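Undergrad: Quick one: sequence and predicted model below, then my questions.
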Amino acid sequence: MKRQFSLAHLTVLGCTPAEMTYIAARAGYDFVSLRPIYMGLPDEPNYALAENKEMLRQTKKALDYTGIKLHDIELARIYDGLDPKKYLPAMEVAAELGACCVLSSIWTSERNFAIERYAELCDLAKPFGMTVDLEFVTWANVTNLKDAMDVLRSANRENCGIMIDTLHFNRSRVALEELDQVPREWFHFAHLCDAPQEIPTTKEDLIHTGRDERLYVGEGGIDIAAILKRMPQIPYSIELPHLANVKELGCAEHAWRCLQTAKDYLDAHLGA
């Protein structure tokens, strides 16, 4: 089966959804992974499509013109005091644009609250035919595969999922054998990137690598092939922010290099 790739918005966050769709098409991606849930982070552009009808119109036009599909949206964070219905407008737009997955992560220490809100997210997404895929993030509250699986088992929803990011898998020191315990139907897509072999020891340095300086696949110290060999073949969303490379090369060239290096690496290590 032909491998499929998506361009994650964080890779070219300075581009609007329409702009990144055209870039993805020219580079040869199959999908885009959009960020229409505004999180209010420092210097983060607001791409809340449900609130910006002109941006939504332009995004639809780009998807229709290029034939690129929307794969997933992010980020439906679970945090203290969250009402998951807050994400309904973004889900509605995502469904309208053809998305199949909603990415989530957990930023509260209250386990029962997190499980209840994750289950509610799944219930909200189900009528749209979308899964809710939980990502463990090294500097969040659910930081490893074991705890993420505990949330999914406790929530017990048909449309739940686990999203493996190769950076967080490596930084959280997850054992490869743990992937063998994940039900195959929980895998819907994965995030690909590489990073230096040495794992940072501070939260600040972990965040810096994750948001500003990930490496092209095959250029760092993560055994990406070993991770992917223990998972079914699923779409690979390349989430590879590198601010210096974008500044030097431009978004289009950076996105192309992200895809080409990933394809070359996977062909060499997993077979063409």
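TA: On my side now, so go ahead. Numbering: from 1, shown residues only.
Undergrad: Only C-alpha atoms from now on, for both contacts and neighbour counts.
TA: OK.
Undergrad: buried sites along the host helix or strand of residue 94?
TA: Element membership for residue 94, per DSSP states H and E: helix 88-97. For helix 88-97, the neighbour count (16 or more other CA atoms under 10 Å) marks 89-95, 97 as buried.
Undergrad: Repeat that for stretch 1-18.
TA: 4-13, 15-18.
Undergrad: Need the distance between the two termini of that stretch.
TA: Using CA to CA, to the nearest Å, the end-to-end distance of stretch 1-18 comes to 28 Å.
Undergrad: what does stretch 104-120 give?
TA: 12 Å.
Undergrad: now it, how far from the centre of its chain.
TA: How far stretch 104-120 lies from its chain's middle: 18 Å, per CA atoms, centre = their mean, to the nearest Å.
Undergrad: which stretches of the stretch 101-250 of the chain form helices?
TA: Taking DSSP state H, counting those that start in this stretch as the test, the helices found in the stretch 101-250 of the chain are 111-125, 145-155, 166-171, 203-212, 224-228, 243-249.
Undergrad: JSON lines for those helices, including mean neighbour count and distance to residue 40?
TA: Output for those, formatted as JSON lines (neighbours: other CA atoms under 10 Å; distance: least, CA to CA, whole Å):
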{"stretch": "helix 111-125", "mean neighbour count": "20", "distance to residue 40": "20"}
{"stretch": "helix 145-155", "mean neighbour count": "18", "distance to residue 40": "25"}
{"stretch": "helix 166-171", "mean neighbour count": "23", "distance to residue 40": "22"}
{"stretch": "helix 203-212", "mean neighbour count": "15", "distance to residue 40": "15"}
{"stretch": "helix 224-228", "mean neighbour count": "17", "distance to residue 40": "31"}
{"stretch": "helix 243-249", "mean neighbour count": "14", "distance to residue 40": "19"}
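Undergrad: Below is structure B, check it against A:
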Amino acid sequence: MNRTIGLAHLSALHLSPPELVDAAAAAGYTSVGIRVHPATRGEAPYPMTAGSFMSAQTLERLAATGLAVRDVEVFTLDGHRGRNEWEPVLEAGAALGASVLNVIGGDPDRARLTDSLAALVDDARKYGIRPSIEPISYQPLDSIPAAGLLVGQTGCGIMLDALHFVRAGGLIAELIALPAGAVTVIQLCDGPAETPALPVPHRMPLGQDVNGSARQIESRAKRLAPGEGVFPLREILAALPGTPVSVEVPDVWAVEAAGTDAHLKHLHTAAGTLIGSPLKTEMETTS
């Protein structure tokens, strides 16, 4: 598979966007995803509104390194936030040249979520951005089939996070059944068969909240590099040929032990090895 490798901000969320661009370029990535809006309550935001000093700094670093911004994150549709809240996020993404906005389906009212997402998709068109719903295993919208229905109803895309796909019991057949082009980004990571029992980190980047939840601790603080766990990553890649890849592996303990640069280089090497290793068929593995 001939794919470039992007870096999701969550892999090094303690780095500001301009710092992330430089670190990603040094580690060999070709694109980045950037957090322009908080994902959790109480999370400290980066000042990334369109026209801000940090946005301008980020654009300078992108120009100097040749990297691109593929996606920005993250906007949660919770049933209360609407156009007044998402418009600045779209503006921030457009200023960076992003084509995808990561959206979380946090509204348990599916009809209202569908209406809100349709309005967001419509508003995003003028910015050249496709809002892409990310099924998350501990959110109301947690499955690929549910996300696939929203693609047909609203024109949104899907952000496929390998961790949440596995933790929600996703099937490769569900990916194959999606409309062509529905998945806009694959977020690569790995993990054990079951959610591990992890301690709550003594410090989370930007003060993210994990709520004492094992799944949230794993998701935000301790994932494995591609190829180091048991997730069906080669099968996912084979089911979605040509879909851009972004490595999303937060590991607060690895960063503390080895440093950010070593962590990001390790993730890039691991992802490159995975992508360069073709999926073997049943016949090949038994011959």
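TA: Looks like it came in fine. Just so you know, these numbers come straight off a predicted model, no measurement behind them.
Undergrad: Let's have the buried residues of stretch 1-18 of structure 1 in a markdown table, adding distance to residue 110 of structure 1 and secondary structure.
TA: What follows is those, written out as a markdown table (distance: CA to CA, whole Å; DSSP: H, G, I helix; E, B strand; the rest coil):
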| residue | distance to residue 110 of structure 1 | secondary structure |
| --- | --- | --- |
| 4 | 36 | coil |
| 5 | 35 | strand |
| 6 | 33 | strand |
| 7 | 33 | strand |
| 8 | 29 | strand |
| 9 | 29 | helix |
| 10 | 28 | helix |
| 11 | 31 | helix |
| 12 | 33 | helix |
| 13 | 31 | coil |
| 15 | 35 | coil |
| 16 | 35 | coil |
| 17 | 34 | helix |
| 18 | 38 | helix |
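Undergrad: how about residue 249 of structure 1, what's its match in structure 2?
TA: Residue 249 of structure 1 maps onto residue 258 of structure 2 when the alignment is built from TM-score structural alignment.
Undergrad: what's the spacing between its match and residue 227 of structure 2?
TA: Residue 258 of structure 2 is 19 Å from residue 227 of structure 2, by CA to CA.
Undergrad: Then residue 190 of structure 2?
TA: Residue 190 of structure 2 sits 6 Å away from residue 227 of structure 2, going by CA to CA.
Undergrad: Give me the nearest residue to residue 87 of structure 1, chain neighbours excluded.
TA: Counting by CA to CA, 6 or more residues apart in numbering, residue 76 is the residue found nearest to residue 87 of structure 1 once chain neighbours are left out, at 6.8 Å.
Undergrad: Relative to residue 50 of structure 1, how far out is the equivalent of residue 171 of structure 2 over in structure 1?
TA: By TM-score structural alignment, residue 171 of structure 2 lines up with residue 175 in structure 1. According to CA to CA, residue 175 of structure 1 stands 40 Å off from residue 50 of structure 1.
Undergrad: Compare neighbour counts for these two and give me the winner.
TA: residue 50 (18 against 13; other CA atoms under 10 Å).
Undergrad: list the contacts for the more buried one?
TA: 36, 56, 89-90, 93 (CA atoms under 8 Å, 6 or more residues apart in numbering).
Undergrad: Check residue 107 of structure 1 too.
TA: So residue 107 of structure 1 contacts 77-80, 140-142 (CA under 8 Å, 6+ apart).
Undergrad: Kindly give a single ChimeraX line that selects the buried subset of those residues.
TA: Selection of buried members from the contacts of residue 107 of structure 1 for ChimeraX, criterion 16+ other CA under 10 Å:
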select :77,78,79,141,142
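Undergrad: Tell me which residues touch residue 93 of structure 1, please.
TA: 49-50.
Undergrad: And what about residue 73 of structure 1, helix, strand or coil?
TA: strand (DSSP: H, G, I helix; E, B strand; the rest coil).
Undergrad: which position in structure 2 aligns with it?
TA: Checking TM-score structural alignment: residue 73 of structure 1 goes with residue 72.
Undergrad: What is the neighbour count of that match?
TA: Residue 72 of structure 2, neighbours per other CA under 10 Å, totals 29.
Undergrad: so it makes contact with residue 102?
TA: Yes - counting by CA atoms under 8 Å, residue 102 is a contact partner of residue 72 of structure 2 at 6.2 Å.
Undergrad: All set, thanks.
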